[in-house]
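Student: I'd like to go over a predicted model; first the sequence, then the structure.
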Amino acid sequence: GPIDSEELGFGLLILSCFTFLAIFQGLSNQLWQATAYRAQHDIRMDATQSLMSMEASYFETRQTGNLMSVLSADVAQLEDIISDASTSIIRIAITFSTAFAIMFWMSSKLAVILFTPLIIIVPMVVWFSTRVQRKYRKQRESTGGIVAILENVLSGITVVQAYNAKEFERSRIDIQSGNYRDMAIQAAFIRNRFIPGIYVVAGISFGLLVSAGGWIMASEEITVGQFVTFLLISTRMTMPMFILGMLLNQLQKGEAASKRVFAIIDLEPSIFDKEGAVPLESPITSIRFETVSFAYPSSDSNVLNDINFSASSGEFLGVMGHTGAGKSTILKLVERFYEPQSGRVLINGTDINEFQIESVRARIGFVSQDPFLFFGSIRDNVAYARDCSDEEIDHALEAAGALEFVTQLSEGIDTMVGDRGVMLSGGQRARISLARALLNDPDLLILDEASAALDAETEKRIQESLFGSSNGGKKRITIAVAHRLATIRNADEIVAMVDGAIVERGTHEELIASKNVYASQWSIQTGELGSAEG
């Protein structure tokens, strides 16, 4: 009869809806997961690019491990949101809207009775979100703290073991891990009240539905078959409601992670190419400091005060002074790791700010007092980010006094150096770092205590290679900071620094004759008083 046809129509409609949902779910899962992985990659690269563009001072006040946690764990959390949460939102929306449309068509009264109690979920969501968000944010921060401590411990494991500090470090990790545990338990406590609450609301809806269903059937507004169909469709909504609770929980986790990730992506460096900056296309033939003063962001007092000096092609400038005198800071200003508070740094007579940063650095070779080697081979570290031949690498190694020891290694330039170069001695690391700086034959070579780990004989050979006739006639500028004065005694000019100011300047012989700061330090190091010959 007509009733049978109508019920058959309901059955076919329901079958069609679920078939559509199954096909849609498979396709949407594939689409959203692919989109999520692409987004994860793009977000991670944007955050990485943002970090690498930041000035040196940014990293001095932050823990490496914490930043690593953001780039790994927090970005991965966002991928979960995009892939899982997005498909869940769409699936729930389609399920609810389709079910509501069918049920409203079958019986508007029953549909209103079923859905009205669900409005209670709105204030429940607000309550849940405001409370659990703080817990998840602190959880993410604790994760970063754990990774930061572990990164420190593993990097300095020899110090940890030498000082019997395993228990001390374990207790530090225990505190951070305990914070994470406590926040996780508190978040779970909130979550485990919210999700059951959704079930209670669902129970109220179904209870009202069953009660009202009998009354409506008695009035013959719907048949028993239609009510059973209505009831089956409504029970199909139980799982989406459970998923909704889990989804809201996941979204709160994602929001906590996204704040940390986008805080990095939105960073603005304080040192950048000024508007109208042009590439430095000609060789660096001179560098000059004009009344340069500088203070670190974390300090109220100047590290440098009215610094003036200049150096031209072919000249060797030496900088000496006690620890904290400001020697290394001068070199950082040349590289534009920092910018002076007053005064100017000039390249070829032009303010360094007029040139694009990367074009200036491309013409500078820099060797720090703590040589850093990347995990990889000697070849990887010397060539670092540049295409070059083995002959060019060998030439740079020879100029740095490293070719002899490298050729004696069983794997030669393909020898792995270990994490941060731990497989090599301090002197070997220093020479590999110097070779890296010399590979492109820089116009300006900056040496920051670069020979501190070298023995006197090796240092002498390297100086002959750098400044002797065998260097191919290269007329580069060399600026060397040294505590060991033998390193800079042959410089064309030596500046002596005390408390951020230059107190004397001249050649080795002139400074010895003046019997001031330099001469005093020379006599302490060599035992020779007033000797210009050393």
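Tutor: Received the coordinates, thanks.

Student: going forward, measure contacts between C-alpha atoms and count neighbours the same way
Tutor: OK.

Student: Spell out the residue ranges of the strands in this structure.
Tutor: 286-294, 304-312, 316-321, 342-347, 350-351, 364-367, 444-448, 477-481, 493-498, 501-506 (DSSP state E).

Student: Output those as CSV; include the columns distance to Asn179 and mean neighbour count.
Tutor: CSV is the format used below for these (distance: least, CA to CA, whole Å; neighbours: other CA atoms under 10 Å):
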stretch, distance to Asn179, mean neighbour count
strand 286-294, 40, 20
strand 304-312, 42, 18
strand 316-321, 45, 25
strand 342-347, 45, 20
strand 350-351, 50, 14
strand 364-367, 41, 24
strand 444-448, 41, 25
strand 477-481, 45, 25
strand 493-498, 46, 23
strand 501-506, 47, 18
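
Student: The ones you listed: which one's closest to Val228?
Tutor: strand 364-367 (79.6 Å; CA to CA).

Student: got another, please set it beside the one above:
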Amino acid sequence: MMDLFCASLTTICELVLPLIVRYLTNLGMNDLQALSVKVILSVGIFYLILRIIDTFANYYMANIGHVMGAKIETDMRKDLFSHLQKLSFTYFDNTKIGQIMARFTSDLFDVTEFAHHCPEEFFIAALKITVAFIILAQVNVWLTLIVFAFIPIMLFCSLKFNQSMRRAFKKSRDQLGEINAKVEDSLLGIRVIKSFANEEMEQEQFQKGNHKFLDIKKEMYHFMAGFQSCTRIFDGIMYIAVVVAGALFMLYRKITPGDFMAYLLYITTLLTSIRRIVEFTEQFQRGMTGIERFTEVMDVPVDLGDSPEAIPLQQVKGEVTFDHVGFQYADGGKEVLSNINLKVPAGENIALVGPSGSGKTTLCSLIPRFYDVTCGKILIDGEDIKRFTLHSLRSQIGVVQQDVYLFSGSVYDNIAYGKLGASKEEVIEAAKKAGAHEFIMKLEHKYDTYVGERGVKLSGGQKQRISIARAFLKNPPILILDEATSALDTESERLVQRSLEDLSVGRTTFTIAHRLSTIKNATTILVLTENGIEEQGNHHELLQKGGIYAHLYEDSLPEDIG
């Protein structure tokens, strides 16, 4: 409200000046003796005071108004990030990160400019037009009606162009998000691109998206130019109408020279206000488009959340039960899991094997509720996992994946991520248990060594052992190992496998295996296919059975031996 009040003060100066000119002109034309130095100086001092007030009001608008816009942007960015943290993997499976990043950066910046400038600019314009109409109508109502008759026609034409501009701006933002996504994808995969010598192909693909963006911009500027030209022609028509009609009224003594002079100044003020609206129309459209794209994300429902009666999961023993569990992705595709029944006692090591696409990773992803079951339920220590808060549930489950993600920071920061607030001694002890301490101490800056984006400065085995150290630090009673060694060389696999075996001791462990030699000692091995759990037993039992597992094991022998 204070911002709009200051906007009102800045408007007063512009509205008062034509009245001062009218007063002095009419006074000089009618009674030159009355136009004394005292009167002129008094008017000048009065206007100077108004200008001082205008200066302070304008400073407030430029300073505090922008801060207000920045606060709005900050709050919106916080809400957007918070909402994204609550969304399930399903949303991120179907959304490009570049599109999300565009909403955090350019979209919200335009919302800030819109939130600060547009309300005050439109308020000032409305105030000027309203007050100018009232004053001009008192001077000469017929001349005022002639001038203002053009405004509805101009607004109608402008509205038509506005609608087209809004659609073009939306397409522009969507395409910009696609460009961001392509740039991010190419930069993250730069090693793959160079290894296959596909730089030219990447450039061609980028150019296609870039030229499409150019075509959209051309369309956008076509409508923008039409909008500006529309207002410009009416600008000229209104001005010449005042000059011609006002001169005729003055010729027939229907208006005084002072009134005519004030009229011209007010029309100049009026047309300046209209030009300002035109200038901020692009910003208005950008801001509205940014708000639309912001609400698109905020309106995505949180399909995974805590129920009102959710309680913390504490003192976990580690028994996990799958009770008639079925799962199907939200896109309506084929059912991935169907009628899975399984009871895993606390502390057991369960291995899952089977062909790709059989649902091994999906099955394990249901335990920490990265996705929710479509039917049936999963229980921990006899209680449905939906009864527990997500934070407490996931804090009791450790996940070590094949594709290790290390954050941009130091080795220490990445290990400490497993337990926020852990002491340095705890971090080092976790690294020792994971077999990582020795190689860390050989790094240039030891635990303070920068690992690079996604840990590119470390080898695959080193990254995996840091992720295992992170899991050791978390110390969860339930552990999920998702093909944690399948991408490693033989030596790295041996070191990491030893660390994983140490990590698994005393925990309920689910191991998704690609190399079957790594799961010989599992308590129970589950063979998962499209039909569900086809076989179940330990290594020797399944080999004697001579079924699917035995064939998979025989096929893997050359690979394991090599």
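Tutor: Perfect, thanks for sending it. Please read these numbers as outputs of a predicted model, since none were measured by experiment.

Student: Fetch the TM-score of the aligned pair.
Tutor: The TM-score (TM-score structural alignment, normalised by the length of structure 1) is 0.91; 525 aligned residues with a CA RMSD of 2.6 Å.

Student: about what we covered before: in a markdown table, list the strands of structure 1 along with distance to Arg134 of structure 1.
Tutor: Formatted as a markdown table, the strands of structure 1 follow (distance: least, CA to CA, whole Å):
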| stretch | distance to Arg134 of structure 1 |
| --- | --- |
| strand 286-294 | 40 |
| strand 304-312 | 44 |
| strand 316-321 | 50 |
| strand 342-347 | 43 |
| strand 350-351 | 48 |
| strand 364-367 | 45 |
| strand 444-448 | 45 |
| strand 477-481 | 49 |
| strand 493-498 | 50 |
| strand 501-506 | 49 |
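
Student: For Ile43 of structure 1, which of those is the nearest?
Tutor: Closest among those, using CA to CA: strand 364-367, at 31.4 Å.

Student: elements contacting the closest one?
Tutor: In this structure, strand 364-367 of structure 1 packs against helix 426-438, strand 444-448, with contacts taken as 3 or more CA pairs under 8 Å, 6 or more residues apart in numbering; DSSP states H and E.

Student: Could you dump the ones you listed into CSV with distance to Ser377 of structure 1 added?
Tutor: Shown next, in CSV, are those (distance: least, CA to CA, whole Å):
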stretch, distance to Ser377 of structure 1
helix 426-438, 11
strand 444-448, 23
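
Student: What's the separation between the equivalent of Phe189 of structure 1 over in structure 2 and Lys208 of structure 2?
Tutor: Aligned by TM-score structural alignment, Phe189 of structure 1 pairs with His222 of structure 2. Plainly put, His222 of structure 2 is 21 Å away from Lys208 of structure 2 if you go by CA to CA, to the nearest Å.

Student: ok, now Leu251 of structure 2?
Tutor: On the measure of CA to CA, Leu251 of structure 2 and Lys208 of structure 2 end up 64 Å apart.

Student: How are the helices of the stretch 351-500 of structure 1 distributed by residue range?
Tutor: 357-361, 378-383, 390-399, 403-407, 426-438, 456-467 (DSSP state H, counting those that start in this stretch).

Student: What's the average distance for the biggest helix by length in structure 1 when superposed on structure 2?
Tutor: Counting by DSSP state H, the longest helix found in structure 1 is helix 166-218. Taken against structure 2, helix 166-218 of structure 1 registers an average deviation of 1.7 Å after superposition, with mean CA distance after the TM-score superposition for structure 1.

Student: what packs against that helix?
Tutor: By 3+ CA pairs under 8 Å, 6+ apart, helix 166-218 of structure 1 packs against helix 108-115, helix 121-155, helix 224-235, helix 238-265.

Student: so what's the match of Phe189 of structure 1 up against?
Tutor: If you count contacts by CA atoms under 8 Å, 6 or more residues apart in numbering, His222 of structure 2 has none.

Student: contacting residues around the closest residue to Thr458 of structure 1 other than its chain neighbours?
Tutor: Nearest residue to Thr458 of structure 1 in three dimensions, chain neighbours excluded: Gly401, at 6.9 Å (CA to CA, 6 or more residues apart in numbering). Taking CA under 8 Å, 6+ apart, we find Gly401 of structure 1 in contact with Arg431, Thr458, Arg461, Ile462, Ser465.

Student: what's the burial count for the last one?
Tutor: So the one you mean is Ser465 of structure 1. 17 (other CA atoms under 10 Å).

Student: my guess is it contacts Glu459, does it?
Tutor: No - taking contacts as CA atoms under 8 Å, Ser465 of structure 1 lies outside contact range of Glu459: 9.8 Å.

Student: And Met217 of structure 1? What does it align with in structure 2?
Tutor: In structure 2, Met217 of structure 1 lands on Met250 (TM-score structural alignment).

Student: So its match is in contact with Asp259, correct?
Tutor: No - between Met250 of structure 2 and Asp259 there is no contact under CA under 8 Å: 9.2 Å.

Student: Compare these two (neighbour count), which wins?
Tutor: Neighbour tally, Met250 of structure 2 and Asp259, criterion other CA under 10 Å: the higher count belongs to Asp259, 23 against 15.

Student: Now the more buried one: closest residue in space, sequence neighbours ignored.
Tutor: Arg22 (5.7 Å).

Student: Quick check: which element contains the one you found?
Tutor: Counting by DSSP states H and E, the element that carries Arg22 of structure 2 is helix 2-30.
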